[in-house]
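Novice: Only the shape, not the letters, is given here:
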């Protein structure tokens, strides 16, 4: 399947779990479609870009290791994504990667998610935290930054500043997640 054919196929993707899962499994069975999906995802001004993001996120949920070959491309370009419906899945993929990296069970992400990838994720997550993003990317970013703060000591103080500064102006969903993260960071201090 060419990129153009895949683009046409992605027009059939909607918010239904069934459709996203169907196309995610298509990628898993045909790994040659993964870079084509990412290419469409990073056509950031195109209305099909979010659909590619949804499919890529679902593929990562089902088989995160399938994305590892493309970490350089993904982390180099993820900051370009700006449509709300594409930002959320990109943030979720970052959370999948960071959660796997800090998992107690050994996995390939721990050896293949290099410092350069983690630093790009840190940068993106802080951008999501300080920019006018919806709650989901902020929530995924909080979790990523909390975990990354285990290895980058400067992250927790910066994250606390942002959470405390923005707390009163944010939604109840943000406040609930922020309270949880603040409590976890403060319990590490004592």
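Specialist: Done, it's in. The model shown is predicted, which means the values in this text are computed figures rather than measured ones.

Novice: contacts and neighbour counts: CA atoms only from here.
Specialist: OK.

Novice: Can you tell me the SS state at residue 14?
Specialist: coil (DSSP: H, G, I helix; E, B strand; the rest coil).

Novice: Pretty sure it sits against residue 51.
Specialist: Yes. The criterion here is C-alpha atoms under 8 Å, and residue 14 meets it with residue 51 at 7.2 Å.

Novice: So between these two, which is more surrounded?
Specialist: Remark: of residue 14 and residue 51, residue 51 carries more neighbours, 25 against 14, as counted by other C-alpha atoms under 10 Å.

Novice: before we move on, which element is the closest residue to residue 185 other than its chain neighbours in?
Specialist: With C-alpha to C-alpha, 6 or more residues apart in numbering as the criterion, residue 185 has its nearest non-adjacent residue at 6.8 Å, and that residue is residue 156. Per DSSP states H and E, residue 156 falls inside helix 155-166.

Novice: do residue 110 as well
Specialist: Assigned by DSSP H and E, residue 110 falls within helix 109-112.

Novice: quick one: buried residues of that helix?
Specialist: 109-110 (16 or more other C-alpha atoms under 10 Å).

Novice: then this one, side by side with the first:
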């Protein structure tokens, strides 16, 4: 399947779990489609990039280790994503990666996710925290930054400052997640 053919297939992806899962499994079964999916995802001004992001998120949810050969490309481009419908799944993939990195069980992500990848993820997450994003990317970012802050000493103080500063102006969902993260940091 060419990039153009995959692009055309993505027209059939909608918000339904069934469609996203169908195309995620298609990509998992044909790993040569992953770089093509990323090409579409990072064509950030095209609405189809959002559908590519949805499929990519589901693919990572089903088989996170499939992203390993593409970690450089993914982390170098995440800051470019700006459409709301694409930011949420990209932030979720960042959360998948960092959660796997801190999992108690051994996995390939722990060795594949290097300091450069983490740095790019931290930058993107802080951008999502301070920019006018919806609650979901902010919630995923809080969790990512909390986890990475266990090893990178400057992250927690910055995160606390942002959470406390923005607390009053945010939604109840933001406040609930912020309280949870602040409690974990201050323990």
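Specialist: All right, it came through fine. Fair warning: this is a prediction, and the values are worked out from it, not measured in the lab.

Novice: just to revisit the earlier point, how far away is the residue nearest to residue 185 of structure 1 from residue 166 of structure 1?
Specialist: Using C-alpha to C-alpha, to the nearest Å, residue 156 of structure 1 is found at 15 Å from residue 166 of structure 1.

Novice: quick one on the thing from earlier: what is the helix holding residue 110 of structure 1 packed up against?
Specialist: In terms of contacts (3 or more C-alpha pairs under 8 Å, 6 or more residues apart in numbering; DSSP states H and E), helix 109-112 of structure 1 is packed against helix 84-101.

Novice: The helix it packs on vs structure 2, average distance?
Specialist: When structure 2 is overlaid, helix 84-101 of structure 1 sits 0.2 Å from its aligned residues on average, using mean C-alpha distance after the TM-score superposition for structure 1.

Novice: end-to-end on stretch 10-22 of structure 2?
Specialist: Start-to-end, stretch 10-22 of structure 2 (C-alpha to C-alpha) is 11 Å.

Novice: From the chain's centroid, how far away is it?
Specialist: With C-alpha atoms, centre = their mean, to the nearest Å as the basis, stretch 10-22 of structure 2 stands 18 Å off its chain's centre.

Novice: Could you check that stretch and say which residues are buried?
Specialist: Buried, per 16+ other C-alpha under 10 Å, within stretch 10-22 of structure 2: 10, 13, 19-21.

Novice: cool, stretch 179-187 of structure 2 as well?
Specialist: 181-182, 185.

Novice: Against structure 2, what's the mean shift for stretch 117-125 of structure 1, could you check?
Specialist: Using mean C-alpha distance after the TM-score superposition for structure 1, the mean distance for stretch 117-125 of structure 1 is 0.3 Å.

Novice: How about residues contacting that stretch?
Specialist: For stretch 117-125 of structure 1, the surrounding residues in contact (C-alpha atoms under 8 Å, 6 or more residues apart in numbering) are 71-72, 75-76, 78-79, 91, 94, 98, 138, 141-142, 144-145, 148.

Novice: Kindly tell me how buried residue 124 of structure 1 is, as a neighbour count.
Specialist: Count around residue 124 of structure 1 with other C-alpha under 10 Å applied: 19.

Novice: dump the residue contacts of residue 42 of structure 1.
Specialist: 49, 77-78, 80-81.

Novice: hmm, 6 Å instead?
Specialist: By C-alpha atoms under 6 Å, 6 or more residues apart in numbering, no residues touch residue 42 of structure 1.

Novice: Can you give me the end-to-end span of stretch 129-137 of structure 2?
Specialist: End to end - C-alpha to C-alpha - stretch 129-137 of structure 2 spans 8 Å.

Novice: That stretch: which residues count as buried?
Specialist: Buried-residue list, stretch 129-137 of structure 2, by 16+ other C-alpha under 10 Å: 129, 133-137.

Novice: In contact with residue 58 of structure 1, which residues?
Specialist: By C-alpha under 6 Å, 6+ apart, the contact set of residue 58 of structure 1 is residue 24.

Novice: and it, what element?
Specialist: Counting by DSSP H and E, residue 58 of structure 1 is part of helix 49-62.
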